[in-house]
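J.: Please find the sequence and the predicted model below.
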Amino acid sequence: MRVLVIGRTGQVSTELLARLPAAGHEATGLEPPGFDLTDAAQVEAAFARYRPEAVINAAAYTAVDRAEDDRAPAFAVNATGPRLLGEAAARAGVPVIHYSTDYVFDGVKGSPYTEADAPAPVGAYGASKLAGELLLHLAQPRSVTFRTAWVCSAHGNNFVKTMLRSGRERPELRVVADQHGAPTFADDLADAAIALLPRLAAAPAGEDCFGVFHLTGQPYTTWHGFAEAIFAGAAARGQAAPKLTAITTADYPTRATRPANSRLDCSRAAERLGIQAADWRRGLDRCLDALLKETTP
C-alpha cells in the first residue's frame, strides 16, 4: 500500500517510516517546513501527488504547557489538521489512523478510563486533541484514533532520555509519584498501525474496526516507578544511577494541569482489533539497548 505519514522526525513517525517498507508498504513522510498540515491547499496537493491508499497522522502540537498561552497554533495543528486530512481522505476513499491522548480526560476517575467515559479535558492541549478526534471522525468515518500516553522511544524528546541525561548530571532526582499511567513505546504504536492497515483498507464505513480505541503499554505504574525501571535498566548496562526521591504533583507545579490518572483501559482494542497492549518493560529494554552501550558492570 501507498501510505502517507504526516510527520517525519517525531517519535512515532520515525518508527513508522522505518517499519512500513519492511512490511511491504511504500511510505512517504511529510512535515514542516515542506508541508503545512493546517493548509487545505497543501493537504489536497499532497493527496494528488502521492495518491495514498492510507494515511497515518503522527503529527501533533505537543507542548502541553505552552499550549495554555498558545492556543491558536495548538488547535490549528491538533484540530484543524485532522479535519483537513479527514476531508481529503474521504474524497480519496482512503482510511486514516490518528493518534490522540489521555489528556482528553480530567484524570479524576478512580479506575482506568474506557472509550465509553465522557472526555473532560482541563487544558488547551487536551481540548485541542479532543477537537481533532471529533472533527476527523466527522469528516471521515473510516478512521481509527488511538488514544495513548507517556510515549517514549530512542528518538526525540521523552521521559527516558530526560531521565538518563538528568541522571548523568545530578546525583539525586525528584520524580512525581502520584500520577498513574503506562509508558508506551513508539515502535509498538507503529507496529499496531501497520498490522491494522490491510483490514482498514478493505473495510467499509460502519465496520467495528473504525472508531476510537485506547492503546498504551502495560502494566500501569507511576512516573517514579517508570524512573526506577529506567535506572535499573541503565545500571544493568553499566551506567551509574542517581538516588530517586518520590514527590507529589504539588511539589512540581506546571503551567498545565497533568492528569493524576492517565490509565487507559485497552481491552476494546484487543477485542475488536486483536491488538494487545504491549509490555512497556520490553520496550524499555529495546530503548535502552539503542541508547546505551552494553557494558559489563
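T.: Arrived safely, thanks for sending.
J.: going forward, measure contacts and count neighbours with C-alpha atoms only.
T.: Will do.
J.: Tell me which stretches of this structure form helices.
T.: Secondary structure of the chain (DSSP state H): helices at 11-19, 40-50, 64-67, 71-75, 81-92, 124-139, 159-169, 186-202, 223-236, 267-268, 280-291.
J.: another structure for you, compare them:
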Amino acid sequence: MFLSMSFRLRTEVEALNMVEAMGAYSRHRTVSLLKPRGDGKGYRLVIAPAVSGQAIAFGYMKSLVELAQQKNLPICDQCRNYESKGGFVKHGTDTSGDLENLVRSCIVEDVTGFMIAKAEVRRTSAIQFSYMTPDIDSSDVAIDPQFHVRAAKPGEKPQPFQVESGTAIYVLGVALDIDKIGVVPDSNGKPKIVVANRAERVKTAIQAIAHLLEGLSFGAKKARYLPVYDVVGAVAAISHPVPFMVSPARISKDMDYVTKTVLRASNYVKLFSDAKETIKLFYMDKENVVGEVKAENIDITKADNVSELVLKIIEVIEKSLRD
C-alpha cells in the first residue's frame, strides 16, 4: 500500500525556517515559484517564503520519538536522546551495521531511513516530504522584516536586529510507502517482515503525520514567532499495488484539487486494471471550494479536520493489514 497526502495550511507571521543563524538580519528561506500569467501566455517567477522538507522531516522524527515513548515502541538511544546528540545521527559514525536489527530496534530509523557510510549500510526513508510552499495561484504571499531590539548588557547600547516573517496559504506534500515499514529484503531480495507488531508501527507512522500538523511540531523560532496557523484543506489517497500521488492542494481557475485528484485516480485505476489497482480517496475542505465529487470506481470519504482524516485513513489501512 502507498499513502499520499497534500495539505493546505493557512499560516500567518511565521519564521519557521531561517537560513542564517546569527547576524543583524535573519532571512526567511525563500524559493522561486512559477505563476501563470494573467493573459494565459506562459509563466513568471515569483520569490516566495518556504519551509524546507528537511525542517518538516525533523519535526516528524520528533513526533515519532514522542509517540514511540508513549506507546513503549522500540526506539534506539541515539534517537531517544536526539536533543543532547544535536540531531538524529542514526548511527552515522558506526563502523558496522546490521540492517535487520537496526530496523527492528528503532521505529524512527525504520520509517525515516539512515545511512552508515563506513559499514555500507543504508535504508531509504519510507516517508517523503515536499517543501512547504505557497499556493500563489489562488492567494498572495508576503515577506515582512520585523524590527527587534536585543536587551543591552551593562555599559552597552541596545542592539537592533530584524527577522523576516512569511504569510501565505502553504501547500505541503507527504508520501508514505506503507509496504516498507518493518520490512527488509531477504537474501533473495524478497520482502521480509522483521518486527513483531507491524500494524502498530504503521499506525504510529501515520499518527505522527497528524501530530506533526495538529501539534505544529516542525520549525524553529516558535518561542516568539509561534504562527497563527490552521489546516484548511487536504486530499489523501491509499493506493495498491501501484503507487498513486494526489494532486497538489492548490486552487486553480479550472478545477479544485480534490476534483482533479478524483478524475486522475479514476483514469489511473482503469489504466492499471490488469494489476487490479484500487484507490481510496479522503479529503477535508474548510474553504468551501470543493464541489460534489464522485466516481464509479473510487471510494471517496470526507472529513472535517486533520485528526478525523487520519483516523479514517488508519481504519482502512488497519483493516487491509488484518485481511
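T.: Alright, I've got the coordinates. All values derive from a computational prediction rather than experimental measurement.
J.: Any idea what the TM-score comes out to?
T.: Put the two chains on top of each other and the TM-score (TM-score structural alignment, normalised by the length of the first structure) is 0.28; 137 aligned residues with a CA RMSD of 6.2 Å.
J.: Would you mind giving the helices of the first structure as CSV with distance to residue 3 of the first structure added?
T.: Shown next, in CSV, are those (distance: least, CA to CA, whole Å):
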stretch, distance to residue 3 of the first structure
helix 11-19, 10
helix 40-50, 9
helix 64-67, 29
helix 71-75, 25
helix 81-92, 12
helix 124-139, 18
helix 159-169, 29
helix 186-202, 9
helix 223-236, 34
helix 267-268, 25
helix 280-291, 25
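J.: Of those, which is nearest residue 211 of the first structure?
T.: helix 124-139 (7.5 Å; CA to CA).
J.: who does the closest one touch, helix- and strand-wise?
T.: The contact analysis (3 or more CA pairs under 8 Å, 6 or more residues apart in numbering; DSSP states H and E) places helix 124-139 of the first structure against helix 64-67, helix 71-75, helix 81-92, strand 96-101, strand 143-148.
J.: most neighbours per residue, which of these?
T.: Neighbour counts (mean count of other CA atoms under 10 Å) averaged over each of those peak at strand 96-101, with a mean of 26.
J.: so what does that strand touch, helix or strand wise?
T.: strand 54-57, helix 81-92, helix 124-139, strand 143-148.
J.: Nearest approach to residue 66 of the first structure belongs to which of those?
T.: Nearest of these to residue 66 of the first structure, taken as CA to CA: helix 124-139 at 8.8 Å.
J.: That closest one to helix 81-92, inter-axis angle?
T.: With axes from the mean of the first three to the mean of the last three CA atoms, to 10 degrees applied, the angle from helix 124-139 of the first structure to helix 81-92 works out at 10 degrees.
J.: tell me which residues of helix 124-139 of the first structure are tucked away?
T.: Neighbour-count burial for helix 124-139 of the first structure, counted by 16 or more other CA atoms under 10 Å, picks out 124-133, 135-137, 139.
J.: about what we covered before: turn the helices and strands packed on helix 124-139 of the first structure into TSV, including distance to residue 57 of the first structure.
T.: Formatted as TSV, these follow (distance: least, CA to CA, whole Å):
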stretch	distance to residue 57 of the first structure
helix 64-67	19
helix 71-75	15
helix 81-92	8
strand 96-101	5
strand 143-148	10
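J.: Of those, which is nearest residue 243 of the first structure?
T.: Shortest distance between residue 243 of the first structure and those, using CA to CA, is found for helix 64-67: 27.3 Å.
J.: which helices and strands sit right next to the closest one?
T.: Counting by 3+ CA pairs under 8 Å, 6+ apart, the packing neighbours recorded for helix 64-67 of the first structure are helix 124-139.
J.: got the angle for the helix it packs on vs strand 143-148?
T.: Going by the same axes, to 10 degrees, helix 124-139 of the first structure is angled at 160 degrees with respect to strand 143-148.
J.: Just after the longest strand along the second structure, pick out the following helix or strand.
T.: Longest strand of the second structure, by residue count under DSSP state E: strand 159-177. Reading on from strand 159-177 of the second structure to the C-terminus, the next helix or strand found by DSSP states H and E is strand 183-185.
J.: tell me which residues of that next one are tucked away?
T.: Neighbour counts over strand 183-185 of the second structure (16+ other CA under 10 Å) mark 183-184 as buried.
J.: Just checking, which helix or strand succeeds that strand along the chain?
T.: Strand 183-185 of the second structure is succeeded, C-terminally, by strand 191-193 (DSSP H and E).
J.: Next SSE downstream of that following strand?
T.: Note on strand 191-193 of the second structure: by DSSP H and E, the next helix or strand toward the C-terminus is helix 198-214.
J.: which element follows that following helix toward the C-terminus?
T.: For helix 198-214 of the second structure, the succeeding helix or strand toward the C-terminus, using DSSP H and E, is helix 222-225.
J.: between the helices and strands packed on helix 124-139 of the first structure, which gets nearest to residue 41 of the first structure?
T.: Residue 41 of the first structure lies closest, by CA to CA, to one member of these: helix 81-92, at 9.5 Å.
J.: what residues are up against the nearest residue to residue 99 of the first structure once chain neighbours are set aside?
T.: Computed as CA to CA, 6 or more residues apart in numbering, the closest residue to residue 99 of the first structure that is not its neighbour in sequence is residue 146, at 4.9 Å. Taking CA atoms under 8 Å, 6 or more residues apart in numbering as the contact definition, residue 146 of the first structure lies against 97-101, 212-215.
J.: just residue 281 of the first structure next, same as before
T.: By CA under 8 Å, 6+ apart, residue 281 of the first structure lies in contact with residue 229.
J.: if we can go back for a sec, of the contacts of residue 146 of the first structure, which pair is most distant in space?
T.: Distances among the contacts of residue 146 of the first structure were taken as CA to CA; the most separated pair is 97 and 101, at 13.6 Å.
J.: Roughly how far does the closest residue to residue 84 of the first structure other than its chain neighbours sit from residue 227 of the first structure?
T.: With CA to CA, 6+ apart as the criterion, residue 84 of the first structure has its nearest non-adjacent residue at 6.1 Å, and that residue is residue 40. Using CA to CA, to the nearest Å, residue 40 of the first structure is found at 42 Å from residue 227 of the first structure.
J.: more crowded one of these two?
T.: Taking other CA atoms under 10 Å, residue 40 of the first structure and residue 227 do not tie; residue 227 has more neighbours (22 against 17).
J.: got a list of what that one touches?
T.: Residue 227 of the first structure makes contact with 160, 163, 175, 244, according to CA under 8 Å, 6+ apart.
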